[in-house]
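[1] A predicted structure for the sequence below; I have some questions about it.
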Amino acid sequence: MKNCRRERCIELFFLFISITALLILIGIFFFLFYTGMQTFFEVSPAEFFLGRQWNPAAYGEPSWGILALIAGTLMVTFGALLIAIPLGIASAIYLSDIARPGIRETLKPAIEMIAGIPSVVLGLIGILFLSPLIAQIFGLNSGLNALTSSIIVGIMVLPTIISISEDVLTSLPQEFREASLALGATKWQMIRMTLLPAAMSGIAAAIMLGLGRAVGETMAVLMAAGNSRAMPSSFFDPVRPMTANIAIEIKEVVQGSLHYKALFAIGLVLFVMTFAVNFISDIIIQRHVRKYKW
């Protein structure tokens, strides 16, 4: 009887924690929604989402277009994924099926430690070492651009993709490997034609979670992206992602002003983007679990 009462208390405690977390998330969303949507009483949605110029503090007519900010965010995000996806999947394959146990036990914690490096440190590395190197290699006046930010964010995304992909590949039944090799497949054929297709939904979920991580990154892109509000035309142009724009301008605005509300509208756009990415990745993971449940 006493044990049942204790278990019931533990269940109620965790239920309370879960409901609290959900209420906090809902509260954040409604605060962003309430504050951000007030922007559209004074600025049309077409101007806000399709305008190419963001200049709320102009002496003349202010501009409220976030298209250049969205473009900067997408360039840094997908540039980071172009770097992180092949490296992450290759590393996961090496750790799960090629590396010796001693090497695996050394490399995996080292890779996961990258996630613990503060983003400001990686941003500092981008400013002091990577950006001069990029400028020298490509003959640029400044190395603070979308390419430098993509490399830095790609490094930050790598632990997520590697860790989840390696866990998915390791969780596949050993019978998959044994049956493939018994049919005469080489180790590479076994990986390419058996393991990767079976683990594809889990790997896709890892990529989606990495995407959410890249979209929400602030400090590294604030330091290494160049902070230009102009519409970028290539990865060698400086950009200002939405997260960096909020971090730069929120301290300068008057609470309750249109500028203040517009920044919260940008935050609402980011919230919806990251929530959608995480929601889709959760669906993919659950589908993978149901498909390969043993």
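    It's in.
[2] going forward, measure contacts between C-alpha atoms and count neighbours the same way
    Fine.
[3] where exactly do the helices run in this protein?
    Using DSSP state H, the helices of the chain run over 2-37, 45-50, 67-93, 101-113, 119-125, 131-138, 146-171, 174-182, 187-190, 196-215, 219-224, 242-249, 258-291.
[4] now for those, which one comes closest to Phe236?
    Smallest distance to Phe236 across the helices of the chain (CA to CA): 6.1 Å, for helix 146-171.
[5] returning to what we had before: make CSV from the helices of the chain and add mean neighbour count to it.
    Formatted as CSV, these follow (neighbours: other CA atoms under 10 Å):
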stretch, mean neighbour count
helix 2-37, 13
helix 45-50, 16
helix 67-93, 22
helix 101-113, 13
helix 119-125, 18
helix 131-138, 16
helix 146-171, 25
helix 174-182, 13
helix 187-190, 14
helix 196-215, 23
helix 219-224, 25
helix 242-249, 19
helix 258-291, 18
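[6] Columns distance to Tyr59 on top of these, output as JSON lines?
    Formatted as JSON lines, the helices of the chain follow (distance: least, CA to CA, whole Å):
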{"stretch": "helix 2-37", "distance to Tyr59": "23"}
{"stretch": "helix 45-50", "distance to Tyr59": "19"}
{"stretch": "helix 67-93", "distance to Tyr59": "20"}
{"stretch": "helix 101-113", "distance to Tyr59": "47"}
{"stretch": "helix 119-125", "distance to Tyr59": "33"}
{"stretch": "helix 131-138", "distance to Tyr59": "33"}
{"stretch": "helix 146-171", "distance to Tyr59": "29"}
{"stretch": "helix 174-182", "distance to Tyr59": "67"}
{"stretch": "helix 187-190", "distance to Tyr59": "63"}
{"stretch": "helix 196-215", "distance to Tyr59": "32"}
{"stretch": "helix 219-224", "distance to Tyr59": "25"}
{"stretch": "helix 242-249", "distance to Tyr59": "16"}
{"stretch": "helix 258-291", "distance to Tyr59": "14"}
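[7] nearest to Pro232, of those?
    Using CA to CA, the nearest of the helices of the chain to Pro232 is helix 67-93, at 6.9 Å.
[8] what angle do that closest one and helix 258-291 make?
    30 degrees (axes from the mean of the first three to the mean of the last three CA atoms, to 10 degrees).
[9] ok, back up a step: Met231 is nearest to which of the helices of the chain?
    With CA to CA as the measure, helix 67-93 is the member of the helices of the chain nearest Met231 (4.6 Å).
[10] Tell me the helices and strands packed up against the closest one.
    For helix 67-93, the elements it packs on are helix 45-50, helix 146-171, helix 196-215, helix 242-249, judged by 3 or more CA pairs under 8 Å, 6 or more residues apart in numbering; DSSP states H and E.
[11] 6 Å instead?
    On a contact count with 3 or more CA pairs under 6 Å, 6 or more residues apart in numbering; DSSP states H and E, helix 67-93 meets helix 146-171.
[12] angle of the helix it packs on against helix 67-93?
    Helix 146-171 and helix 67-93 are oriented at 40 degrees to each other (the same axes, to 10 degrees).
[13] here's the one I want to compare it with:
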Amino acid sequence: MEAREKALTQTSKKARLEKRGKIITFICISIMVIAAASILFFVISKGLATFFVNHVSFVDFITGTDWNPSKTDAAGNPLVGALPMIIGSFGVTLLAACIAAPLAIGAAIFMVEISPKFGKKILQPVMELLVGIPSVVYGFIGLSVIVPFIREHISGSGFGIAAATAVLTVMILPTVTSLTVDAIHSVPRHYREASLALGATRWQTIWKVILRSARPGILTAVVFGMARAFGEALAVQMVIGNSVVIPTSLFEPASTLTSILTMGMGNTVMGTLENNVLWSLAMVLLAMSLFFIIMIRFIGRRRKVK
């Protein structure tokens, strides 16, 4: 009887602990959901105020090329064209991804397939160190090294999309490399063994078998790196020049959504047109971040289905 009562007591204690655990996790998840929903509601409500309160045309906002919210054109419409910043953001992001992706894939292949011991002992700690460096340090290095190099050896003032692309490439390279390493590691070992048993060389196995099998994970890594590059603010602001014009050259000053946001948000009054259009830029940035997240989930779902 005593043993049975003791077992029942232990069972009831476990049940109470499990119930408490469920309650705690539910509270944590609820806080996260409420915080995310509040941020979305706040940014969207503030961003839409430009179009519903200040009566700015959404088409003019997206396609306009003049940015000076404190002034108006001949028809009395405010100059709030965001097209130069949108083009600058996409240009910097795509160029950085195109440069970082091949380098990251090559580094991941070397770390996993060619020299795993050296990669694990030397390269992996280096990648982790690069991930932990603050963005302001990258921006300061770009301002001190890359901008003068472009100004002295290529053309222009040194500020522009080229300098921002170089900084962002270095910033997203360790992230893309780490995720690509995980994707290659996830390829089953018997794929490699079967390919080598059929007479394929190591490079043929890497190119035809491993990379193809890890392609969804590699694409996810690249998209994740693009999402980080698209939302980067401080480092880009320090080297891009912050000129609100449609860039005609990689070596001319330009601007991005994040650089204009960081420059203007502290110099406007809440509720004014100047403040509302900045929230509209933040809403566009948020929409693009959600788009990247949807792409990552779509690629991951395709990988699970296969």
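    Sure thing, it's come through. What you are looking at is a predicted structure, and each value in this text was computed from that prediction instead of being measured.
[14] hang on, the earlier thing: among the helices of the first structure, which comes closest to Pro56 of the first structure?
    helix 258-291 (6.3 Å).
[15] from the middle of its chain, how far away would the closest one be?
    Centre-to-centre, helix 258-291 of the first structure and its host chain are 10 Å apart (CA atoms, centre = their mean, to the nearest Å).
[16] Next: stretch 137-157 of the first structure.
    On CA atoms, centre = their mean, the centre of stretch 137-157 of the first structure falls 17 Å from that of its chain.
[17] Quickly note the distance from the equivalent of Leu263 of the first structure over in the second structure to Leu95 of the second structure.
    If you follow Leu263 of the first structure across to the second structure using TM-score structural alignment, you land on Leu278. Leu278 of the second structure sits at a distance of 25 Å from Leu95 of the second structure (criterion: CA to CA, to the nearest Å).
[18] Ala58 of the first structure: which of the helices of the first structure is closest?
    Closest among these, using CA to CA: helix 258-291, at 11.3 Å.
[19] close enough to count as contact, Thr65 of the second structure and Gly81?
    Yes. Using CA atoms under 6 Å, Thr65 of the second structure is in contact with Gly81, at 4.8 Å.
[20] The two - which one has more neighbours?
    Ranked by neighbour count (other CA atoms under 10 Å), Thr65 of the second structure and Gly81 place Gly81 first, with 22 against 18.
[21] Tell me the counterpart of the more buried one in the first structure.
    In the first structure, Gly81 of the second structure lands on Gly65 (TM-score structural alignment).
[22] What is the burial count for the residue nearest to that match when sequence neighbours are not counted?
    Here the nearest residue to Gly65 of the first structure in space, its sequence neighbours aside, is Gly51; by CA to CA, 6 or more residues apart in numbering that works out to 3.6 Å. Counted with other CA under 10 Å, the neighbours of Gly51 of the first structure add up to 15.
[23] what about the counterpart of Phe251 of the second structure in the first structure, distance to Arg8 of the first structure?
    In the first structure, the residue paired with Phe251 of the second structure according to TM-score structural alignment is Phe236. Separation of Phe236 of the first structure from Arg8 of the first structure (CA to CA): 59 Å.
[24] Check Glu42 of the first structure too.
    Per CA to CA, Glu42 of the first structure is found 52 Å from Arg8 of the first structure.
[25] same question, Ser44 of the first structure
    Ser44 of the first structure sits 52 Å away from Arg8 of the first structure, going by CA to CA.
[26] what's the answer for Val254 of the first structure, then?
    49 Å.
[27] got it, and Leu74 of the first structure?
    Counting by CA to CA - Leu74 of the first structure and Arg8 of the first structure are separated by 47 Å.
[28] With Arg100 of the first structure instead?
    45 Å.
[29] How about Asn141 of the first structure?
    65 Å.
[30] Can you find the partner of Met238 of the second structure in the first structure?
    In the first structure, Met238 of the second structure lands on Met223 (TM-score structural alignment).
[31] Now the residue nearest the centre of the first structure: closest residue in space, sequence neighbours ignored.
    The centroid of the first structure falls nearest to Arg213 when counting by CA atoms, centre = their mean (2.0 Å). Ranked by CA to CA, 6+ apart and with sequence neighbours excluded, the top spatial neighbour of Arg213 of the first structure is Val157, at 6.6 Å.
[32] That neighbour and Ile203 of the first structure: what is the separation?
    For Val157 of the first structure relative to Ile203 of the first structure (CA to CA), the value is 14 Å.
[33] Next: Gly79 of the first structure.
    18 Å.
[34] now Met1 of the first structure
    Met1 of the first structure is 45 Å from Ile203 of the first structure, by CA to CA.
[35] and the end-to-end length of stretch 175-191 of the first structure?
    One end of stretch 175-191 of the first structure to the other measures 13 Å (CA to CA).
[36] In the second structure, which residues correspond to it?
    With TM-score structural alignment as the criterion, stretch 175-191 of the first structure aligns to 190-206.
[37] same deal with stretch 77-89 of the first structure?
    Under TM-score structural alignment, the alignment places stretch 77-89 of the first structure onto residues 93-105 of the second structure.
[38] How far does that stretch sit from its chain's centre?
    For stretch 93-105 of the second structure, the distance to the chain centre is 13 Å (CA atoms, centre = their mean).
[39] Name the residues that touch it?
    165, 168-169, 173, 177, 226, 229-230 (CA atoms under 6 Å, 6 or more residues apart in numbering).
[40] let's see 7 Å
    165, 168-169, 173, 176-177, 180, 222, 226, 229-230 (CA atoms under 7 Å, 6 or more residues apart in numbering).
[41] same check, this time on stretch 209-217 of the first structure
    Here stretch 209-217 of the first structure has contacts from 73, 77, 153, 157, 160-161, 243, 274, 277-278, 281, using CA under 7 Å, 6+ apart.
[42] before we move on, what about stretch 293-305 of the second structure?
    Contacts for stretch 293-305 of the second structure (CA under 7 Å, 6+ apart): 216, 220, 223.
[43] can you do 8 Å?
    The contact list for stretch 293-305 of the second structure (CA atoms under 8 Å, 6 or more residues apart in numbering) reads 216-217, 219-220, 223-224, 227.
[44] Check the mean deviation of it from the first structure.
    By mean CA distance after the TM-score superposition for the first structure, the fitted stretch 293-305 of the second structure averages 2.2 Å away from its aligned residues in the first structure.
[45] Just tell me what Leu8 of the second structure corresponds to in the first structure.
    Counting by TM-score structural alignment, Leu8 of the second structure has no partner.
[46] A helix includes Leu8 of the second structure, no?
    Yes. Assessed with DSSP: H, G, I helix; E, B strand; the rest coil, Leu8 of the second structure lies in a helix.
[47] which residue lines up with Ala229 of the second structure in the first structure?
    Per TM-score structural alignment, Ala229 of the second structure is aligned with Ala214.
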